[in-house]
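In: below is the sequence, then the predicted model.
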Amino acid sequence: MRALRFDSFGEPDVLHVTEVPSPVASNGEAVIAVKAASVNPSDLKNVAGAIEGTILPRVPGRDFAGTVLDGPPGWMGEEVWGTGGDLGFTRDGAHAELLAVPVDALVRKPESLSFEEASAVGVNFVTGWLGAVETAELDKGETIAVFGVSGGVGGAVAQIARARGAQVIGLDQVKPADNTPAASIIQEFIPSGGSPQEIGTEIKRLTGGRGVDVVYDAVGGITTASALASLAHGGRLVVISAVGTRTVEIDLIDLYRNETRILGCNSLRLDVVESGKRLAQLAPYFESGQFRPLPIARRYSLEEGRDAYLAVAHRTRGRVVICP
């Protein structure tokens, strides 16, 4: 089969299309014919060597959608989708014609989504669900501020929060585009370029002086001070990233007096099987139309894989998809 692969870490130009042995369905694994596979910022970081644990040479790609080519009789020909913190890191990923995954990782794709749309869901919504629901335990009637609401994870969190019955305030450098799900969900939007004091003051104003119950910070680092300034008493801060700096100063007296909880959320710890369990929980929301992925912005063939990665590096708004 043809696959996009990297033998050393570096810029996207280390990626090359090559012929590799086709995977086989054995030892509890199934083979999927990949119809579409999105490119995530974490895929780009992986190729650059910024994520520990990757074993070279490697086929990258966490998110996918396709049909089962070989495996248990009950799964043959079924349309499936998936993602995983091991795909592209410790086992070959989805940027290839074929992909092998454990049978336990197979999850039927929602019929309401095309292959391209389904391939753009995994990382964003699994990370959003893990942080907002499983980690922060966001509840009905609470208010959440989503830093990075215009991005893939931020937009997913906004939809998940609304489904949980929460009020949503969005923050980002630019407002969500009109054709994105988050644009119609957030009650208020705040540009994230202000000082921590300005942002905290504005959020307190919007919440009657109280602050928000949860901040989901999909940016991190440069936004941490603003996130902390926005929390109500006993509020929870969920951190999934660090942009600009990985070290921040925290006033410990303010922290303990406010009884603030800071919670880390790492979706890479969920392999393709564990991620599949979350996608199975998310599927009904997509079937009903309550959840929608970000629009597909660009499509590339496998031979254009480097260009797909460069599009993500250049911060293309919307999702970038490789169609093998």
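Out: Ah, there it is.
In: switch to C-alpha atoms for all contacts and neighbour counts from now on
Out: Noted.
In: tell me the centre residue of the protein?
Out: residue 124 (2.2 Å; Cα atoms, centre = their mean).
In: I'd say that residue and residue 158 touch.
Out: No. Contact between residue 124 and residue 158 fails when scored by Cα atoms under 8 Å: they sit 11.2 Å apart.
In: returning to that earlier point: so what's the residue count around the spatially closest residue to the residue nearest to the centre of the chain that is not a sequence neighbour?
Out: Using Cα to Cα, 6 or more residues apart in numbering and skipping the chain neighbours, the partner closest in space to residue 124 is residue 153 (4.3 Å). Using other Cα atoms under 10 Å, residue 153 has 28 other residues around it.
In: so residue 153 belongs to a strand, correct?
Out: No. When DSSP: H, G, I helix; E, B strand; the rest coil is applied, residue 153 is found to be helix, with no strand at that position.
In: for this structure, which helix is longest?
Out: Ordering each helix of the chain by length in residues (DSSP state H) puts helix 272-288 first.
In: then this one, side by side with the first:
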Amino acid sequence: MKALQFSRTGDLAALALVDVPKPVPAAGEILVQIKAAGLNPSDVKNVLGRFPYTTLPRIPGRDFAGVVVEGPAHLLGQSVWGTGKNLGFMNDGSHAEYLTVTADGVALMPKSLSFVQAASLGVPYTTAWDALERSQVAAGTRFLVIGSGAVGDAAMALGRARGAEVLVAVRRQSEAARLQAAGYRTLVLGAADALGAQVDAVFKGGAEVVFDTTGAWLPAAVSALATFGRLAIIAAPVDGLVQLPALALYRRGGVLVGVNSLLYTCAECARMLEHFGQHFDDGLLPLPVDLQASPLVEGVARYAEVNGGSSQKVILLP
């Protein structure tokens, strides 16, 4: 079968389109014919060597949507989607024509999603779902999302589906206008020391939950927290160091929640997909748009574009 594979790390020149044997499922596994596979920044970082536990050679790729062609009768022929921490790191991933995964590591696809749409959602939506679950976002929660990338968009959509009061903070007025057209309350980020007052003008007393998806607003976000508020984060500077105003955080009784999708197996992620997947069919979550579907044979070029800073969501098609 055709697959993207790397046998060393350090630069994208290590990635190539190769012919490898079609995988054979072990006991308890299924064989999925990949119809579409998402390309995430973490896939690029994996080839660049940012994950020391990756074993080589390796086929990268975490997110996928496809059809079960070998497995138990109740799954055979079913359209499924999935993601998980082992794919592309310790086990071969989804940037190939076929993938083996545990039978409990997939969820049935929502009927309203195409393969391309389903493949775009795994990492962003499971990351956002985990953030909302662990920071206890529920109906009526005053919820501030900082940033509007893939995870930020997922977080605001899931927050609204849960009935939270959603406020989104972004850098550009044009982005604020886009979100306002989609029905979200927004604010345009200015000086860091002004964030608390900006949020208080909308949420009197502060936000009960702040989700910083950028890694750049953690210190400022503390000032936007309500008493006993929760602050969730998914990113940090390259060196991992940030100056946290701990005094202000503890005086508020605040809680810091680190969110990392690479802590969850395919089976654990599949249960998340089952939880929120029905929301797409029920019309509570927006269907993905503006996706760049690209043949797998052009995958190396797409990796380079993502590494160069492209924000276009790429879906690889075997």
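Out: Here it is on my side, so go on. All values reported here derive from a predicted model rather than from experimental measurement.
In: TM between them?
Out: Superposed pair, TM-score by TM-score structural alignment, normalised by the length of structure 2: 0.94. Supporting alignment: 318 aligned residues with a Cα RMSD of 2.0 Å.
In: to which residue of structure 2 is the residue nearest to residue 124 of structure 1 aligned?
Out: For residue 153 of structure 1, the aligned position in structure 2 is occupied by residue 151, per TM-score structural alignment.
In: ok, that match to residue 259 of structure 2 distance?
Out: According to Cα to Cα, to the nearest Å, residue 151 of structure 2 stands 11 Å off from residue 259 of structure 2.
In: identify the contacts common to these two.
Out: Common neighbours of residue 151 of structure 2 and residue 259 (criterion: Cα atoms under 8 Å, 6 or more residues apart in numbering): residue 127.
In: coming back round to it: could you check which residue of structure 2 pairs with the residue nearest to the centre of structure 1?
Out: Match for residue 124 of structure 1 (TM-score structural alignment): residue 124.
In: name the element its match belongs to?
Out: Following DSSP states H and E, one finds residue 124 of structure 2 within helix 122-134.
In: now do that helix: which elements does it pack against?
Out: Judged by 3 or more Cα pairs under 8 Å, 6 or more residues apart in numbering; DSSP states H and E, helix 122-134 of structure 2 is in contact with helix 150-161, helix 266-281.
In: could you tell me where the last one falls in structure 1?
Out: Under TM-score structural alignment, the alignment places helix 266-281 of structure 2 onto residues 272-287 of structure 1.
In: ok, and for the matching stretch, which residues are buried?
Out: 272-280, 282-283, 285-286 (16 or more other Cα atoms under 10 Å).
In: could you dump the residues you listed into TSV with distance to residue 32 of structure 1 added?
Out: Converted to TSV, those look like this (distance: Cα to Cα, whole Å):
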residue	distance to residue 32 of structure 1
272	13
273	15
274	18
275	17
276	14
277	18
278	19
279	17
280	18
282	21
283	19
285	24
286	22
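In: now do the contacts for the residue nearest to the centre of structure 1.
Out: 152, 153, 154, 156.
In: can you go through the residues you listed and name the buried ones?
Out: For the contacts of residue 124 of structure 1, buried by 16+ other Cα under 10 Å: 152, 153, 154, 156.
In: in JSON lines, list the residues you listed along with distance to residue 16 of structure 1.
Out: JSON lines is the format used below for those (distance: Cα to Cα, whole Å):
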{"residue": "152", "distance to residue 16 of structure 1": "26"}
{"residue": "153", "distance to residue 16 of structure 1": "28"}
{"residue": "154", "distance to residue 16 of structure 1": "31"}
{"residue": "156", "distance to residue 16 of structure 1": "31"}
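In: looking at those, which is nearest residue 140 of structure 1?
Out: residue 156 (17.1 Å; Cα to Cα).
In: so the closest one touches residue 123, yeah?
Out: No. Counting by Cα under 8 Å, residue 156 of structure 1 does not reach residue 123; the two are 9.8 Å apart.
In: and the lengthiest strand in structure 2, which stretch of structure 1?
Out: Taking DSSP state E as the criterion, structure 2 has its longest strand at strand 29-39. The alignment of strand 29-39 of structure 2 onto structure 1 (TM-score structural alignment) covers residues 29-39.
In: re earlier: could you single out the nearest of the contacts of residue 124 of structure 1 to residue 190 of structure 1?
Out: residue 154 (13.8 Å).
In: would you map the helices across the stretch 151-300 of structure 2?
Out: 173-181, 195-200, 218-222, 246-251, 266-281, 299-307 (DSSP state H, counting those that start in this stretch).
In: which one of the ones you listed lies nearest to residue 75 of structure 2?
Out: helix 266-281 (13.9 Å).
In: mean shift between that closest one and structure 1?
Out: Its aligned residues in structure 1 lie a mean 0.8 Å from helix 266-281 of structure 2 after superposition (mean Cα distance after the TM-score superposition for structure 1).
In: what's in contact with that helix?
Out: 81-87, 101-102, 104-113, 122, 126, 129, 161, 285-287.
In: same check, this time on stretch 234-251 of structure 2
Out: Counting by Cα under 8 Å, 6+ apart, 212-216, 218-219, 222-223, 255, 258-260 sit against stretch 234-251 of structure 2.
In: again, only using 7 Å
Out: Stretch 234-251 of structure 2 has contacts (Cα atoms under 7 Å, 6 or more residues apart in numbering) with 213, 214, 215, 216, 219, 222, 258, 259, 260.
In: check contacts around the third one.
Out: The neighbourhood of residue 215 of structure 2, defined by Cα under 7 Å, 6+ apart, consists of 233, 234, 235, 236, 237.
In: now do the contacts for residue 153 of structure 1.
Out: Applying Cα under 7 Å, 6+ apart, the residues near residue 153 of structure 1 are 124, 125, 127, 128, 218.
In: now do the contacts for the second one.
Out: Right, residue 125 of structure 1. With Cα under 7 Å, 6+ apart, residue 125 of structure 1 has these contacts: 153, 156.
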